[in-house]
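Q: Provided below for reference: sequence and predicted model.
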Amino acid sequence: MFFMAKLHQPPVQELYAMILSHVQERISLSPDEQQFFCSLLKARQLLPRQYLVQEGEICRFESYVCRGLLRSFYLDREGNDHTLHFAMEDWWISDSASFIRQLPASRHVVALEPSIVLQLDKPSLELLYKEVPAFERFWRILHENATIAQDQRILNSITMTGAERYAEFLQKYPGIAARMPQKYIASYLGISSVFLSRIRGGVRKK
């Protein structure tokens, strides 16, 4: 009851409509294919600070974010927290290597806000590939886009200053700065929280 007080889950058909809109921006599905896809999905609600995946366990699902904000991060041997990715509404998140290979996860995935995700497990995904081959193209498109984004992020870390990376972050993800704690943004950008505070102070003065 506590969770429901924090986040009201809309009717499942509304959640299905969201993910179908997302999918059909990339591939075309017949009504029967849409129904089959939705039959494989499982809805899950998460409280803030609740884990979707924890390091060392096997990531069982690909998760589509209907509502909320999640973050994946890695803890090094010194206990330092490194933000790897984040996912808001209409994004997917998982530990892809763990999910694909069914090996222990190398990262944590945690909710920053009350969140609702639709999840697809690996056996269901394999069945989906078999019954609706168009989904192989859908996931190829997602993975290609993720690879391009990751390559650009690496290049930015080499060629841009911290201030330039922060400016691009704000332009690319408007509104996220108000939803995600500053320390996680700094970690994602590869700079210290103190340095990010200085950058933000300079932006406000301008």
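A: Now that the structure is in, tell me what you want to look at. Predicted model, so just to flag it, every value in this text is computed and none were measured.
Q: going forward, measure contacts between C-alpha atoms and count neighbours the same way
A: Fine.
Q: count the residues that sit near Glu131.
A: Residues lying near Glu131 (other C-alpha atoms under 10 Å) number 13.
Q: helix or strand: which one has Tyr74?
A: Assigned by DSSP states H and E, Tyr74 falls within strand 70-75.
Q: second structure follows, compare the two:
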Amino acid sequence: MTLILENIAKQITLSAEEQVLFLSKIEVKQFKAKTILQQSGTVCKNSYFVNSGILRSFNINDNIVEYIMSFACSGWWISDMYSLLSQKPGNLFIEVLEDAEVVVLSKENQEILYREIPKLERFFRILIENSLVANQERLMGNLSLSAEERFEKFQNKYQDLQYRIPQKQIASFIGVTPEFFSKMKSRILKK
């Protein structure tokens, strides 16, 4: 439980009583790789905090091509923010890529926590703001950076993740085909 409390403590300070209340409103679950936590077309009811393992959010287009939106490793949060906030059906899947221990916070319990511990609203506002900034940076990068530059940004942001996930998922994340990604990596290694 200390990892999630450490994550919260980066932004706000919870008293011992507030920590106990917070911990009473979450569930810690173990998930096997390939478990789908969120289905596209359904309303998102939870936020997920990763204690260990890797999760990803992605969409599948009409041509059955996956577009990876984000990865979450230890210490990161993930959700379908559009669906969670609007309570409308979302368009993202959330999948466990590597066996994971995940903290599940339901939308219902999050709202209770906002009322009982108002400073948690500040914490989640900061998370959402950081997510918005990261998504905007990613969008601008996809519009203005080369594939090699996008891969370099991926490596800097996710560090050891490139050794733990399939190459085709990295290719999807940076917006290239697996074939192009393989050729690009060969060119990079020759430099």
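A: Sure, I can see it. Keep in mind the model is a prediction, meaning the values are calculated, not measured.
Q: can you calculate the TM-score here?
A: Overlay of the two chains. TM-score (TM-score structural alignment, normalised by the length of structure 2): 0.96; 191 aligned residues with a C-alpha RMSD of 1.0 Å.
Q: with structure 2 overlaid, how far apart is the following helix or strand past the strand holding Tyr74 of structure 1 on average?
A: Counting by DSSP H and E, the element after strand 70-75 of structure 1 in chain order, helix or strand, is strand 81-87. Compared with structure 2 after the fit, strand 81-87 of structure 1 shows a mean deviation of 0.8 Å (mean C-alpha distance after the TM-score superposition for structure 1).
Q: ok, average deviation of the strand holding Tyr74 of structure 1 from structure 2?
A: Mean for strand 70-75 of structure 1 is 0.7 Å (mean C-alpha distance after the TM-score superposition for structure 1).
Q: tell me the buried residues in that strand?
A: Neighbour-count burial for strand 70-75 of structure 1, counted by 16 or more other C-alpha atoms under 10 Å, picks out 70-74.
Q: how about it, aligned to which bit of structure 2?
A: The alignment of strand 70-75 of structure 1 onto structure 2 (TM-score structural alignment) covers residues 55-60.
Q: contacts for that stretch next, please.
A: 40, 66-73, 78-80, 91-98, 100 (C-alpha atoms under 8 Å, 6 or more residues apart in numbering).
Q: if you set the cut-off to 6 Å instead, what comes out?
A: 66-72, 92-97 (C-alpha atoms under 6 Å, 6 or more residues apart in numbering).
Q: next one: stretch 171-181 of structure 2
A: 67-68, 150, 168.
Q: repeat that with 7 Å
A: Residues outside stretch 171-181 of structure 2 that contact it (C-alpha atoms under 7 Å, 6 or more residues apart in numbering): 66-69, 147, 150-151, 168.
Q: which part of structure 1 matches that stretch?
A: Against structure 1, stretch 171-181 of structure 2 falls on residues 186-196 (TM-score structural alignment).
Q: and that stretch, end to end?
A: 6 Å (C-alpha to C-alpha, to the nearest Å).
Q: likewise for stretch 40-48 of structure 2?
A: 16 Å.
Q: ditto for stretch 54-69 of structure 2
A: Start-to-end, stretch 54-69 of structure 2 (C-alpha to C-alpha) is 14 Å.
Q: and what of stretch 109-119 of structure 1?
A: Across stretch 109-119 of structure 1, first to last residue, C-alpha to C-alpha, it's 14 Å.
Q: next one: it to chain centre, how far?
A: Put simply, stretch 109-119 of structure 1 sits 9 Å off its chain's centre (C-alpha atoms, centre = their mean, to the nearest Å).
Q: tell me the counterpart of Pro104 of structure 1 in structure 2.
A: Match for Pro104 of structure 1 (TM-score structural alignment): Pro89.
Q: who's in contact with its match?
A: Pro89 of structure 2 neighbours (C-alpha under 7 Å, 6+ apart): 41-43, 83.
Q: of those, keep whichever come out buried.
A: By 16+ other C-alpha under 10 Å, the contacts of Pro89 of structure 2 give 43, 83 as buried.
Q: got a markdown table for the contacts of Pro89 of structure 2, with distance to Ile128 of structure 2 and secondary structure too?
A: Formatted as a markdown table, the contacts of Pro89 of structure 2 follow (distance: C-alpha to C-alpha, whole Å; DSSP: H, G, I helix; E, B strand; the rest coil):
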| residue | distance to Ile128 of structure 2 | secondary structure |
| --- | --- | --- |
| Gly41 | 22 | coil |
| Thr42 | 21 | coil |
| Val43 | 18 | strand |
| Ser83 | 13 | helix |
